[in-house]
Each structure stands twice: as C-alpha cells, then as structure tokens.
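J.: A predicted structure for the sequence below; I have some questions about it.
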Amino acid sequence: MSLLAILLTIAIAFAITLIIAPISIPLLQRLKFGQSIRKEGPESHQAKSGTPTMGGVMIIVAVIITTIVTLFGYGIDSFNREAFVLLFVLFGYGLIGFLDDFIKIVKKRNLGLTSKQKMLGQLVIAVIVYFILQSQGFNTAVGIPGTNLDLEFGWFYALFILVMLVGASNAVNLTDGLDGLVAGTASVAFAAFGIIGTTLELPTSVLVFTFAVVGALLGFLVFNKNPARIFMGDTGSLALGAALATIAILMKLEILLVIIGGVFVIETLSVMIQVISYKTTGKRVFKMSPLHHHYELIGWSEWRVVITFWLVGIICAGLGIYIEVWM
C-alpha cells in the first residue's frame, strides 16, 4: 500500500467524521442522549454530565464507509475474508456497546447491560470469528516478537482468540474515562499496526481498515478533546478494542498487541491490582482506578494526564514497531 493510498484512506475517514459530527452532536443533544457520570468518580467529572455520548457510531460509520469504498476502488477481489471479519467485529462489538449506552440513557443510570450480558455477547462474536478463520485453515501458531520462534497453539488457539477479543475490548473500555484519552492512544496503536503491516506488505484489506480507523479517530478527536463536545461511549470503546485485537490476530502479531497496547494493559492491571488489594487487605493501592483517575486525584489536570498517557502510548507503539521491523 503506497504512502499516497495510506494518506487518502486516512483523509477520507477523517472527512467523513468531520461531516457527521456537526449533524450528530445537536441531534443527540435534542434526544437528550447525554452521559450519566458515576457518583464515585472524581468530583470534577460531574460537570460533564449530559454531554452527548454514543459518538462511537460516528467512528464505526466512517470506518465502514471508508473501508468499503476504498477496497472496491482497488477491485472487488480486495474485499476478502479479512475485510469481512474486521467489519463484522467492529459492528458486532459496537452493537453491544450501543445497547449498553442506550440502556444507560433510557434508565438514566451509569449501568447499562449487566456484565454477564456484555460478556455473553462478546464471547458469541469471538466464537464466530474463530470459526470463520478456522474454516479457512488459519495459522494457529503464535510468533514470539523479536524472534523467529513460533508456538503452535492448535485447538487452544480458539480460547486464545476469545481472551484477546474480550480482553482488548474491555481494556480499551476501561481506559475511556477522560476527554480524548482513548481517541489519542487508540489512534497511535492502530497507526503502529498499520506501519508494521505496510512494512511487512500484509493484505491491503487489513491495512485499509487499520488506516481508516486512524482517520476516523483523528476526526473524532477534534470534537472529543478537552472540553469534549461528545463521548464515544461503550459503542466506540468496545468496538475499537476488539478491532485492535482482530488486526493483531490477522497480522499474526498477537503478542505484540500487549506492547503496542501498553496503555490499555496498564489501565487494566491497575484495576486488577486495586480490586485484589482491597479484597485481600482492605487497602487501596491507588486513590482510584483505572490509573488515569489516580493521577487526577493527586492533582494532575485532565490535559496533563491525557497528554502523558498519549506519550506513553507513542513510546509503546515505537517499541512495538522497533521489535517487529528492526530486530
């Protein structure tokens, strides 16, 4: 995929998002589709209550349109199994998030679908993805980053896919707590996989989708940066996390996801550490989890936290690129 094609794909998704947003935000405001802020969260976040949510729909629409239009521009053969799987995952996990957001709005509460309902939906989609890949004789070996070693997972690869999709979608969801935090860190992570994929000359369908997400996220960031005019909600965060994991799977860079998505891993670990510590000792390691809230409560401004996490995301992405491309 040429540099011009990459820039064009990003530009199309970016433009579509910029066109959709000014229409969507006022509509969501009229429908009173505002975010409910949990009372346990930082007090400063209460002012964000009522900000339109479900902005993830904008991202998903922009990515789907850009991917389909661009791939058909390459020729109908470019729309292959990989493209279908990526769009299916993006739409499927986005639908779960949409239902979660919608219930929160209708019920005027911070809880939408139950954890069991969300988990069931996520698992069902992951299982379907596995069977689609397995039916085509997908390689079940997992490479060790920076080496020529492969570990053959065999039937265990099915469980591995389930863990990756569910884990990544929830990790990004946990990270989505500050204006522009996920939009920035996720765009960097997707861009990193796009750069690696271009270097390794991976299928055009995967690269087009990856850069379409980058463009859509950058467009969304225009309206999501502090002070945010719209939130992506679970509609966006669940879809983005699952899509990122699917890209890693299709590129056969599964373990590298842990490095490139380092910010999401750190955020998830902070929640796990907090829960385990409180249940075993009655003490909290952090003032609040996920980790971004801890830094807010020790006096950091929201922008300082977000920019710091963006920088960490860039470092993780750079490390992932270095390991895969130059080691």
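T.: Thanks, I have it. Numbering: from 1, shown residues only.
J.: going forward, measure contacts and count neighbours with C-alpha atoms only.
T.: Fine.
J.: need the three-state assignment for I37.
T.: Here I37 is coil, with the state taken from DSSP: H, G, I helix; E, B strand; the rest coil.
J.: contacting residues for N173?
T.: Remark: with contacts taken as Cα atoms under 8 Å, 6 or more residues apart in numbering, N173 is in contact with D234, S237, L238, G241.
J.: try this one side by side with the last:
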Amino acid sequence: MDVRRRPGAAAADRPTKSRPAAAAAAAPAAAPGDLVLRAPNLRVVLAAMALFLAPFSYLAFVHYPLAADLRRSILICGAISLGGFFVVLRLIPVAARYLLRRGMFGKDINKKGLPMGEITVPESLGIVVGIVYLVIAILFQHFNFTADSIWLVEYNAALASVCFMILLGFIDDVLDIPWRVKLLLPTIAALPLLMAYAGGTSIIIPKPLASYVGVEVLELGWMYKLFMLLLAVFCTNSINIHAGLNGLEVGQTVVISAAVLIHNVMRIGSSKDLETQQAHAFSIYLVLPFLTTSLALLGFNW
C-alpha cells in the first residue's frame, strides 16, 4: 500500500541536482579593489607590429643597398628588441600586482565591459618598459660599438637621459608633482645628452618654407642646443598629457617611433655621406627597441 507523503518530505528524498548557473550567481563577485588585468591583445599588437615594421624592413633590406655591416647591426638590434617585447609582456602582470599592493592605482572608467569607476588599474607600468629598454640598449653596445667608437659617448649620454627621465617620471607618479614642476623635469633629463652632443648644429628648412627663409639649411650655432632642450620639453609633455586615456599615450608613441624608423632608413639610403648614415643608424639603434617594448605595453591598453 502506497503511503502518501508530504511534499516537503518527498522533495527531501529526491536527489538534488547541481545548478551551476545558480551557484555561479551566488558566488561572491570580485571585489572592486581586485586587480583586473586583461590578457594582452596579441592579435592586434602583432598585426600592428607587422604593419609598422614591414615598411622599415622592406626599405632596409630590399629597397636600399645598405652596407652589410649596417644590416647586420640592424638585425642584431631587431632580434634583441623582439626579445624585449616578450620580456615586457611577461613582466607587466608581475609589476602590476606590486604596484597595486603599494596603492599605486587608478579607477578605470573607459574600458568597455568593465564596471565604470569600480575597477582598480595599476599605474606607473611604463617603468617596466623603461627598464627593459635600457637593458636592451646597454646589451646592444657589446655587438655594435667598440671602446674607441666616436658614437659611444653620445650613445651613453642618450641612455643617461632616458634613465633620468624614467626616474623623474616614476617620482612624478609617486609624489604627484604639479604641472609647473613637470615642465622642468625634461630639462634636467636632457642635460646629459646636451652636454655630450658634438654633432651638427643646422636644421633643414621644410620645402614649402624654404623660399620664405631664403635658405634650405639654416645654421643655428649655439641656439641648436636650446632648440633641442625646448624640443625635449615639448615632446615629453605632449605625450604625457594624454596619460590615462586607454591606448592613446603609448599608441601615439608607437606611431611616432615607426615614422622615425622609416625616416632614418630613407635618409641612409638616399645619402652618400658616411657621417650622415652613421647618425641615422644611431637613431635606429635607439628607436627600434623603444618601438617593440612600447608595443608590448600597448597590448594591455587595447
């Protein structure tokens, strides 16, 4: 004879089924202060790398008959720079956790798909790019410069300026320096390069303006170093003013770096003067690792 049971008892006897959707809904959500660092958008970054480096590679290794030793130096610099790209990709998540632990973060209000103003994102990640860049540039000296190289002094002076700028930029992030002081920081950082500079002091007048100036090449003399100093102040602050906008600060850095590389290789290919070729090769050695390491940072901004 069947026994009629109460609904509650019958339900208790039935085996309970797992409800993953309900369990997931009941699971505690990530706290607003938790670190949310998406994986780098490698597909977009690698496409950007191919887009920016393809014209430079074509001009350097196909279009222009560059010297074999110059091509070798560019290849070595490119190989080390590519290694730096992957090192930055690996170190950024590590540095992000330490920066968040020290309270160096902001609130993300721009990234699509995240709660606006509730997600903390680490700041000062540019220090990872800067340190890796310096290591690459220092290691490259072993393969390209000799102890009596005439470019070694200026190369090390350029690295000293970069090191100064990294230090001052990190100090700015820590101390929140006012803008009136920020204008002076690039002046201090540019001093090693200005004091060691021994190159030409003339500038090429743009062709549309040459007829008004009267000359195609204008000799500035001592004013050239003043021009370099003001240019350093302008360039650094024009980039820094876009900090906080996802991908814009490092994005324009990548575009400018690629344009500088293409300009340098075109000047090398079109000039027969050895000193001019060496000067533009000097620029390539400094800009190429800067482009690859910046691309790695860009991957976390898109």
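T.: The structure has been received and is ready for your questions. Because the structure is a prediction, the values reported are computed rather than measured.
J.: make a markdown table out of the contacts of N173 of the first structure and add neighbour count.
T.: Formatted as a markdown table, the contacts of N173 of the first structure follow (neighbours: other Cα atoms under 10 Å):
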| residue | neighbour count |
| --- | --- |
| D234 | 31 |
| S237 | 30 |
| L238 | 34 |
| G241 | 28 |
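J.: closest to H292 of the first structure out of the residues you listed?
T.: Nearest to H292 of the first structure among these, counting by Cα to Cα, is S237 at 15.9 Å.
J.: the closest one against D176, yeah?
T.: Yes - the pair S237 of the first structure and D176 passes the contact test of Cα atoms under 8 Å, sitting 6.8 Å apart.
J.: shared neighbours of the two, which are they?
T.: With Cα under 8 Å, 6+ apart, S237 of the first structure and D176 have common neighbours V182.
J.: residues near the counterpart of H242 of the second structure in the first structure, how many?
T.: Taking TM-score structural alignment as the alignment basis, one finds that H242 of the second structure is matched in the first structure by T175. Neighbour count for T175 of the first structure, taken as other Cα atoms under 10 Å: 24.
J.: repeat for L7 of the first structure
T.: Using other Cα under 10 Å as the criterion, L7 of the first structure is surrounded by 13 other residues.
J.: what sits against the equivalent of it over in the second structure?
T.: Structural alignment places L7 of the first structure opposite G78 in the second structure (criterion: TM-score structural alignment). Remark: with contacts taken as Cα under 8 Å, 6+ apart, G78 of the second structure is in contact with L288, P289.
J.: and the residue nearest the centre of the second structure?
T.: S294 (2.4 Å; Cα atoms, centre = their mean).
J.: roughly how far does that residue sit from I204 of the second structure?
T.: Going from S294 of the second structure to I204 of the second structure by Cα to Cα, to the nearest Å gives 29 Å.
J.: also V45 of the second structure?
T.: V45 of the second structure sits 34 Å away from I204 of the second structure, going by Cα to Cα.
J.: these two: who's more crowded?
T.: Neighbours per residue, other Cα under 10 Å: of V45 of the second structure and I204, the larger number sits with V45, 19 against 11.
J.: what range in the second structure does stretch 236-247 of the first structure sit on?
T.: The aligned range for stretch 236-247 of the first structure in the second structure is empty, by TM-score structural alignment.
J.: ok, now stretch 270-279 of the first structure?
T.: Across the second structure, nothing matches stretch 270-279 of the first structure (TM-score structural alignment).
J.: please compute how far that stretch lies from its chain's middle.
T.: Its chain's average C-alpha position is 23 Å from that of stretch 270-279 of the first structure, according to Cα atoms, centre = their mean, to the nearest Å.
J.: A317 of the first structure and L257 touch, don't they?
T.: No - A317 of the first structure sits out of contact with L257 when judged by Cα under 8 Å, with a separation of 9.5 Å.
J.: pull the contacting residues for the counterpart of the residue nearest to the centre of the second structure in the first structure.
T.: In the first structure, the position corresponding to S294 of the second structure is occupied by L217, as judged by TM-score structural alignment. When the contact criterion is Cα under 8 Å, 6+ apart, the partners of L217 of the first structure are F14, I59, A183, G184, A186, S187.
J.: neighbour-wise, give me the winner out of those.
T.: Neighbour counts for the contacts of L217 of the first structure peak at I59, which has 32 neighbours (criterion: other Cα under 10 Å).
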